[in-house]
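1. 3D, please:
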Amino acid sequence: MAHAAQIKIPATYLRGGTSKGVFFRLQDLPERAQQPGPARDALLLRVIGSPDPYGKQIDGMGGATSSTSKTVILAPSTRPDHDVDYLFGQVAIDKAFVDWSGNCGNLSAAVGSFAISSGLVDPARIPRNGIATVRIWQANIAKTIIAHVPISDGEVQETGDFELDGVTFPAAEVQLEFLDPAADEDGDGGAMFPTGKLVDELLVPGVGTFQATMINAGIPTIFVNAADLGYSGSELQDAINGDPQALARFEAIRAYGAVRMGLIGHVDDAAQRQHTPKVAFVAPPVGYTASSGKAVAAADIDLLVRALSMGKLHHAMMGTAAVAIGTAAAIPGTLVNLAAGGEPRSAVRFGHPSGTLRVGAEARQVDGQWRVTKAIMSRSARVLMEGWVRVPGDAF
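-> You can find the predicted model right below:
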């Protein structure tokens, strides 16, 4: 019996922030995968190694966590004043499903450097030495991201001394600006709080009723108080991920919150929207020991935040959720702001399982509604491997 040979597809494996993913140029994908649809999804699933009932993604490029089961497709931008269009696919591990409903803020840190190195940015916009400003159109959520990429001798500089908790080795700093992170496609900021309230009472049948801040900034996120769930806010991954009942409780909160936010019509639809919304719990600052063994002092942070991604507690913090944290912290009265002390602020440093992260946001009221013009944070990125990925020719 004849079997289809493997095909080679140009690709690059990059770390961006605390995530890793396989990056493609749209033009390098097989023709039938250059358009959205089943063929593209099947190809990316096979590249990553999903669905895998063993949960290991051994036969693919995935790392069997939400942070390492990611794909990115870049193309020259079709929009004015942008350099590149960025499309992100979150690949499920044990299901045949690619979620296109949101962005990855961590991998956003690698988009600018990959775009430059792949010839997707006009060379005239790249200095011989200094900082290249890459204008990114985030196609999943119709938002603009500005990446400030360091350049040395005409090439992307990846090495440096910038340290990011959750990443073992230092690298060059990449500053990201997420412009109008809560505006809808018409530029209206009214969708920042889909329910119209800074704090809601969220009824979750069989689980309880919780105060919740439901915000659409960076990525749709549901914030609840750690104490209302019986947590301190200083928990590490094993305390949550090793507790099936806790994971089921968080998924129920996420599903009912998604309905309240208007993201889905029924809680059963949440299974087909795993990437969004996120659910996170917050608490006032206390000292704790991070997963690396690093001591985090209460005096060094403004609050504690723990967030779940794809059904598990994240080992650090999703970049898009950090945008939501910074935005909510800037608005007095949200649960995030109250956990941080309740004062107006333009930046916040929060503690997560791997350490700390600082994110800034510029918020103001316009005609009685809150608007956030930008959120800012620093990450780093590095090429891990480049060349081709191989997949069976009949896999998609």
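2. Only C-alpha atoms from now on, for both contacts and neighbour counts.
-> Fine.
3. Against which helices or strands is whichever strand or helix holds residue 74 packed?
-> Secondary-structure assignment from DSSP states H and E places residue 74 in strand 70-76. Using 3 or more C-alpha pairs under 8 Å, 6 or more residues apart in numbering; DSSP states H and E, the elements in contact with strand 70-76 are strand 19-25, strand 84-91.
4. Any idea which of the ones you listed gets closest to residue 244?
-> strand 84-91 (21.8 Å; C-alpha to C-alpha).
5. Which other helices and strands does that closest one contact?
-> Using 3+ C-alpha pairs under 8 Å, 6+ apart as the test, strand 84-91 ends up in contact with helix 38-48, strand 70-76, strand 98-99, strand 130-138.
6. Same list (these) but as CSV, adding distance to residue 306.
-> Formatted as CSV, those follow (distance: least, C-alpha to C-alpha, whole Å):
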stretch, distance to residue 306
helix 38-48, 27
strand 70-76, 21
strand 98-99, 22
strand 130-138, 25
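7. so can I have JSON lines of those showing mean neighbour count and distance to residue 59?
-> Compiled in JSON lines, the helices and strands packed on strand 84-91 are given as follows (neighbours: other C-alpha atoms under 10 Å; distance: least, C-alpha to C-alpha, whole Å):
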{"stretch": "helix 38-48", "mean neighbour count": "22", "distance to residue 59": "8"}
{"stretch": "strand 70-76", "mean neighbour count": "23", "distance to residue 59": "15"}
{"stretch": "strand 98-99", "mean neighbour count": "22", "distance to residue 59": "17"}
{"stretch": "strand 130-138", "mean neighbour count": "21", "distance to residue 59": "29"}
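8. Another for comparison:
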Amino acid sequence: MSFVPQVKIPATYMRGGTSKGVFFSLTDLPEAAQQPGAARDALLLRVIGSPDPYGKHTDGMGGATSSTSKTVIISKATVADHDVDYLFGQVAIDKPFIDWSGNCGNLTAAVGAFAISNGLVEASRLPENGIAKVRIWQANINKTIVAQIPMRNGQVQETGLFELDGVTFPAAEVEVEFIAPVDGKEAMFPTGNLIDELEVPGVGCFKATMINAGIPTIFVNAESIGYQGTELQDAINGDVQALQRFETIRAYGAKHMGLIQDIQEAQTRQHTPKIAFVSPPKSYESSSGKEVSANDVDLLVRALSMGKLHHAMMGTAAVAIGTAAAIPGTLVNLAAGGGDKPAVRFGHPSGTLKVGAEASLNNSEWQVSKVVMSRSARVLMEGWVRVPGDCF
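-> As a prediction, the model looks like this:
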């Protein structure tokens, strides 16, 4: 019996923020995978090692968590006044499925560095020393992001002293600007309300803020679903019934937001919307053992991604948090004490994060022009990934 040999594909394994994933240049992919479709999905599933009924990703590059089962495709910009297109695929762990419906804000921090190092940014836009502003077109959601990449001696500077809770070692700071994460053609609040009464059969009825900024997100109060807001991963991810309740809330929230027409559709839209719960400041011990004081934060937020409580915070959810905090009357804003909140520092399972948003009320509609946060990124490995030649 003969078998098709493996093929090798140029790739870079990168950390961006509190996530990591496999990065590809579009033109390096096999021809069949350079277009969206079954071949591309099959290839990337095999790269990551999904679906894996063992939940380990032993036979692939994934890390068997929502933060580490990620793929990115970068190409020359197709939109004027941008440098690169950035396409993100969230790979399911136990299903043959890739969700292309949203962005990964954490990996956004690595896109600029990858683009520069792979010659995708015009040399005239790169300072020998200083900050390179890489203009990114986020192709999943058709939004502009600007990543400020430090440069030294003509190369991307990855090392530094910037510390990011949820990441073990310090690195160079990368400021990321999410420009107009909700444009004028979209409703920031799809229901038209800052707070809705969300009724979920078998779970209950409670207040929710449902917002589309960065990524569609459903916010509920921690106490309304039986939590304090100080929980770490083990308190929720080890509770099968709790995870099912969160997924049910997420599904009904998605329908309420108009993202799906039938509750069952939520199973094929795992990446969006996100669900998160908020509470006023409280002191707690983070997952690393670091003490987080109630005096150090404006509010607490815990968010789930791909059915599990995130170990820190998704970058896109941080955009939603910053935007909702800046708008008086949302559950996020009220948890932070209400009033004017152009920037907040929130507590998450791994520590804290500061995010700022520029929001304004125009013709009775809330708009946000920019959300800013700092992340870091670095190359972990580069070379080729290998997959069986008949897997795609």
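9. where does the TM-score land?
-> Between these two chains, after superposing, the TM-score reads 1.00 (TM-score structural alignment, normalised by the length of the second structure); 392 aligned residues with a C-alpha RMSD of 0.5 Å.
10. Which one, of the helices and strands packed on strand 84-91 of the first structure, ends up nearest to residue 318 of the first structure?
-> With C-alpha to C-alpha as the measure, strand 70-76 is the member of these nearest residue 318 of the first structure (12.6 Å).
11. now the strands for the stretch 201-350 of the first structure?
-> Under the criterion DSSP state E, counting those that start in this stretch, the stretch 201-350 of the first structure carries strands at the ranges 208-217, 219-225, 278-283, 288-289, 295-296, 303-309, 312-313, 347-352.
12. between the ones you listed, which gets nearest to residue 235 of the first structure?
-> Taking C-alpha to C-alpha, strand 303-309 is the member of the strands of the stretch 201-350 of the first structure nearest to residue 235 of the first structure, at 7.7 Å.
13. After superposing both structures, state the mean offset of the closest one relative to the second structure.
-> Taken over the aligned residues, the distance from strand 303-309 of the first structure to the second structure averages 0.1 Å (mean C-alpha distance after the TM-score superposition for the first structure).
14. residues in the second structure aligned with that strand?
-> The counterpart of strand 303-309 of the first structure in the second structure, using TM-score structural alignment, spans residues 299-305.
15. chain center to the matching stretch: distance?
-> A distance of 13 Å separates the C-alpha centroid of stretch 299-305 of the second structure from that of its chain, computed with C-alpha atoms, centre = their mean, to the nearest Å.
16. what's in contact with it?
-> Outside stretch 299-305 of the second structure, the residues that touch it by C-alpha atoms under 8 Å, 6 or more residues apart in numbering are 66, 229-231, 271, 274-282, 309-310, 313-314, 317, 332, 335-336, 344-349.
17. dump the residue contacts of the aligned residue in the second structure for residue 111 of the first structure.
-> Counting by TM-score structural alignment, residue 111 of the first structure corresponds to residue 111 in the second structure. Going by C-alpha under 8 Å, 6+ apart, residue 111 of the second structure touches 74, 86, 136.
18. Now the helix or strand encompassing residue 111 of the second structure: buried residues?
-> Using DSSP H and E, residue 111 of the second structure sits within helix 105-117. Of all the residues in helix 105-117 of the second structure, those buried under the rule 16 or more other C-alpha atoms under 10 Å are 105, 106, 107, 108, 109, 110, 111, 112, 113, 114, 115, 116.
19. hmm, back to that, next, the angle strand 84-91 makes with the strand holding residue 74 of the first structure.
-> For strand 70-76 of the first structure against strand 84-91, the angle by axes from the mean of the first three to the mean of the last three C-alpha atoms, to 10 degrees is 160 degrees.
20. how far apart are strand 70-76 of the first structure and its match in the second structure?
-> With mean C-alpha distance after the TM-score superposition for the first structure, strand 70-76 of the first structure averages 0.2 Å from its match.
21. give me the stretch of the first structure that stretch 314-330 of the second structure matches.
-> If you align by TM-score structural alignment, stretch 314-330 of the second structure falls on residues 318-334 of the first structure.
22. whoops, I mixed them up, stretch 219-234 of the second structure
-> Per the alignment by TM-score structural alignment, stretch 219-234 of the second structure matches residues 223-238 in the first structure.
23. Against residue 69 of the second structure, how distant is the counterpart of residue 98 of the first structure in the second structure?
-> Matched to the second structure by TM-score structural alignment, residue 98 of the first structure sits across from residue 98. Residue 98 of the second structure sits 10 Å away from residue 69 of the second structure, going by C-alpha to C-alpha, to the nearest Å.
24. out of the contacts of residue 111 of the second structure, who's nearest residue 202 of the second structure?
-> Residue 202 of the second structure has its nearest neighbour among these in residue 86, at 39.7 Å by C-alpha to C-alpha.
25. starting at the chain centroid, how far to the longest helix belonging to the first structure?
-> Looking across the first structure with DSSP state H, the single longest helix is helix 244-260. Centre-to-centre, helix 244-260 of the first structure and its host chain are 19 Å apart (C-alpha atoms, centre = their mean).
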